[in-house]
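Peer 1: kindly generate the corresponding structure for this input.
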Amino acid sequence: MKDKVFPKLPDQDDFLMDLQNSNYSPLTIHNYARDLCIFAVFLNFRGVEFKDVSKKDISMYKGYLKAGEHLKDLDRIRKEFVKNAGIQAISGAKAASDDLSDDTDMGAMNTPSKAPVFEVSFLESLYNRVYGSLGIFERPMNTNARKKSGLDVNSINRMLSSVRSYLKFRVKWDLEIPLPADAVDMMKGEKRVKKVASLQDLTALIESPLEFESDERVAIRNRCMLEMLFASGMRISELINLDLENINVEGKMYIIGKGKKERSVYLT
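Peer 2: Predicted coordinates for the structure are as follows:
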């Protein structure tokens, strides 16, 4: 890697800034940034320029993600970054926050040198979050991810959708593209039959915090969260971001859902 810069696609910063300026949610922008960075890593280690990307490369990318090869390449980048930055290897099982020195700014490694202050600040923060889980030297970046051989069909299709959106952005901005967005085909997934949990299973799940959690306060909190999920039908992300002022005595809650859209739900 040249100049210790993490791989990224041409005009990737402009794409992410356009999402920010178009008022997309921080989580959505983060997901796009992560997906595009992984695609850039794939191209980087295979010596493929973005302008030369073909349908064959897209097909190989699907297999790459399905096999979990992206995890190995991300580890290679992590080790190279640590080596180039002169960071000492950590042999002990310290917390991830101790892996890099306080003055090591990973985001700064991937941002343009000449850009408005607000843009640099946004991109640095974004890339720090994307690459912030580099993990301990000589240890897996994501232990949970290593339990499976690779990504499932839904995850791969989401990442392919990010590449599609990036290509459409380039068309909108009159930038050259190596292939049309429609050429990025989604993977065929299995149709799963939706199953409804039994009342007995739901009751056991709701009561499980009181049975397995040793801290009574945490147990009560977790049970309340489960009760609220089942009583309102809200999303988990909406529950986590719920504030007390969003709830009134009548059991009506105002929440911010996907796309920063406000909606109300009721406790039944």
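
Peer 1: make it CA atoms for all contacts and neighbour counts henceforth
Peer 2: Noted.

Peer 1: helix, strand or coil: sort out Met253 for me.
Peer 2: strand (DSSP: H, G, I helix; E, B strand; the rest coil).

Peer 1: quick one: contacts for it?
Peer 2: By Cα atoms under 8 Å, 6 or more residues apart in numbering, the residues touching Met253 are Asn246, Ile247, Ser264, Val265, Tyr266.

Peer 1: which of the residues you listed count as buried?
Peer 2: Ile247 (16 or more other Cα atoms under 10 Å).

Peer 1: columns secondary structure on top of the contacts of Met253, output as TSV?
Peer 2: TSV is the format used below for the contacts of Met253 (three-state DSSP):
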residue	secondary structure
Asn246	helix
Ile247	strand
Ser264	strand
Val265	strand
Tyr266	strand
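
Peer 1: can you tell me which of the contacts of Met253 is nearest Ser22?
Peer 2: Ser264 (24.1 Å; Cα to Cα).

Peer 1: does that closest one touch Lys252 like I think?
Peer 2: Yes. Ser264 is within contact range of Lys252, at 6.8 Å (criterion: Cα atoms under 8 Å).

Peer 1: residues in contact with Gln12?
Peer 2: Leu36, Tyr166.

Peer 1: that older thread, any common contacting residues for Ser264 and Lys252?
Peer 2: By Cα under 8 Å, 6+ apart, no residue touches both Ser264 and Lys252.

Peer 1: roughly how far does the residue nearest to the spatial centre of the chain sit from Ser161?
Peer 2: What sits nearest the mean C-alpha location of the chain, by Cα atoms, centre = their mean, is Asn31, with 4.0 Å. Per Cα to Cα, to the nearest Å, Asn31 is found 11 Å from Ser161.

Peer 1: and this one, please, so the two structures can be compared:
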Amino acid sequence: MKDKLEDFLFYLKFEKNMSPNTIDSYRRDLEDFIIFLQKEKVNIKNLKREEWQRYLVSLYNRYKIKSIARKISSIRSFLKFLLREGYINRNYSSFMIIPKIPMYLPEILDNKEIENFLKIPDPLSPLGIRNIAILETFYATGMRVSELVNLDVQSINLEEKYVRCFGKGDKERIIPLGDYAVESLKKYLLVRDSFNPKDEKALFLNKKGERITRQGVWFIIKTYSKILGLPKKVSPHTFRHSFATHLLSNGADIRIVQELLGHSDVATTQIYTHIVSSKLHEVYQKAHPLTRRNDK
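Peer 2: Below is the predicted model:
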């Protein structure tokens, strides 16, 4: 079964052009499933409904609904691949139902909270200057953290004020840079050599002079969030959510926001319209005199 898994991952990489992070996610999901099959001595060519249900129980005991849905989707894709390759001759999708994920509104930062984040780094130290540039780039572009850490120096054009990045499936997109982001990046590039670059191409470097990692960026944002004492859960993706929500709140067309975020389906972008609607309703409830009649 392990060799079939490697064949599938090869297919994802070279035929579906999926990113290394996505492939790693598939690998983890499928290795967990394969371990179950081996432990229970289940033959994948004759998987029974009750055997699948036992695996489902184990998933629900360990994971949240969103992770479970992703794992089932990974397994379905793998089995579809095995069916097409002739390794199995049964379609198991009839009882491998992906659970419906309840819609939730992601946390966002308001303008004041963004400003407070940007006040924390020391604007006179190389690390502080780098961190300001990272935060400004996040908020100016709405990039995923994986996209930001993979930026090269050549990815940014500060004269034309844009950045070129590669998203899921290595899809290229051009994102404008605002004045604050441009200025922060210019200041960072002036001190970048103080990190003693070992990676000449990488834009953002860590203390060792190597390309900063996703974990490094997470640590910066988590640390700053604790300093601010924010009650909400803040991650690099919170800046992406904030970017999209603030654009829509200020009248940006949803199709433009979709392009900037790199969403293949506008339905994914529409979650942010629900946030805007929720915020508008909240403002209305606080501001409209008729909503306060019962307070008199």
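
Peer 1: tell me the counterpart of the residue nearest to the centre of the first structure in the second structure.
Peer 2: Correspondence of Asn31 of the first structure to the second structure, assessed by TM-score structural alignment: Ser25.

Peer 1: run through the helices of the stretch 101-250 of the second structure in chain order.
Peer 2: In the stretch 101-250 of the second structure, the helices defined using DSSP state H, counting those that start in this stretch lie at 111-119, 126-141, 145-149, 179-191, 214-228, 236-249.

Peer 1: out of those, which is closest to Thr268 of the second structure?
Peer 2: Nearest of these (Cα to Cα): helix 236-249, 11.4 Å.

Peer 1: in the first structure, what residues pair with that closest one?
Peer 2: Against the first structure, helix 236-249 of the second structure falls on no residues (TM-score structural alignment).

Peer 1: sorry, back to before: wasn't the residue nearest to the centre of the first structure part of a helix?
Peer 2: Yes. Counting by three-state DSSP, one finds Asn31 of the first structure located in a helix.

Peer 1: distance of it from Ala197 of the first structure?
Peer 2: 30 Å.

Peer 1: could you count how many residues lie near Glu159 of the second structure?
Peer 2: Glu159 of the second structure sits with 7 neighbouring residues when counted by other Cα atoms under 10 Å.

Peer 1: same question but for Leu123 of the first structure, I mixed them up
Peer 2: Neighbour tally, Leu123 of the first structure, other Cα under 10 Å: 21.

Peer 1: same question, Ser74 of the second structure
Peer 2: 19.

Peer 1: for Gln285 of the second structure, see how far away Leu190 of the second structure is.
Peer 2: Distance of Leu190 of the second structure to Gln285 of the second structure, given as Cα to Cα: 48 Å.

Peer 1: residues touching Asp122 of the second structure, list them.
Peer 2: Gly128, Ile129.

Peer 1: go with 6 Å
Peer 2: Gly128 (Cα atoms under 6 Å, 6 or more residues apart in numbering).

Peer 1: which residue in the first structure aligns with Asn111 of the second structure?
Peer 2: In the first structure, Asn111 of the second structure lands on Leu199 (TM-score structural alignment).

Peer 1: cool, and Arg49 of the second structure?
Peer 2: Checking TM-score structural alignment: Arg49 of the second structure goes with Lys55.

Peer 1: without its sequence neighbours, what residue ends up closest to that match?
Peer 2: Of all residues not flanking Lys55 of the first structure in the chain, Ala183 sits nearest, at 6.8 Å (Cα to Cα, 6 or more residues apart in numbering).

Peer 1: which position in the second structure pairs with the one you found?
Peer 2: Match for Ala183 of the first structure (TM-score structural alignment): Phe95.

Peer 1: distance check, the nearest residue to Ala181 of the first structure once chain neighbours are set aside against Ser208 of the first structure.
Peer 2: Closest residue in space to Ala181 of the first structure, ignoring its immediate chain neighbours: Arg164 at 4.8 Å, by Cα to Cα, 6+ apart. From Arg164 of the first structure across to Ser208 of the first structure, the span is 42 Å (Cα to Cα).

Peer 1: among those two, which residue is more densely surrounded?
Peer 2: Taking other Cα under 10 Å, Arg164 of the first structure and Ser208 do not tie; Arg164 has more neighbours (18 against 15).

Peer 1: quick one: secondary structure of the counterpart of that one in the second structure?
Peer 2: Matched to the second structure by TM-score structural alignment, Arg164 of the first structure sits across from Arg76. Using three-state DSSP, the structure places Arg76 of the second structure in helix.

Peer 1: and Arg76 of the second structure, how far from Val42 of the second structure?
Peer 2: 17 Å.

Peer 1: just Ser146 of the second structure next, same as before
Peer 2: Counting by Cα to Cα - Ser146 of the second structure and Val42 of the second structure are separated by 37 Å.

Peer 1: next: Ser67 of the second structure.
Peer 2: 23 Å.

Peer 1: and if you look at Ala287 of the second structure?
Peer 2: Counting by Cα to Cα, the gap from Ala287 of the second structure to Val42 of the second structure is 62 Å.

Peer 1: of the two, which one has the most company?
Peer 2: Using other Cα under 10 Å as the criterion, Ala287 of the second structure and Val42 rank with Val42 on top: 15 against 11.

Peer 1: quick check: the more buried one is in a helix.
Peer 2: No. Going by three-state DSSP, the assignment for Val42 of the second structure is coil, not a helix.

Peer 1: relative to Met1 of the second structure, how far out is it?
Peer 2: From Val42 of the second structure to Met1 of the second structure the distance is 12 Å (Cα to Cα).

Peer 1: and for those two, which residues touch both?
Peer 2: Overlap of the contact sets of Val42 of the second structure and Met1 (by Cα under 6 Å, 6+ apart) is empty.

Peer 1: which one of the contacts of Met253 of the first structure is nearest Ala67 of the first structure?
Peer 2: When those are compared for distance to Ala67 of the first structure (Cα to Cα), Val265 wins out at 40.8 Å.
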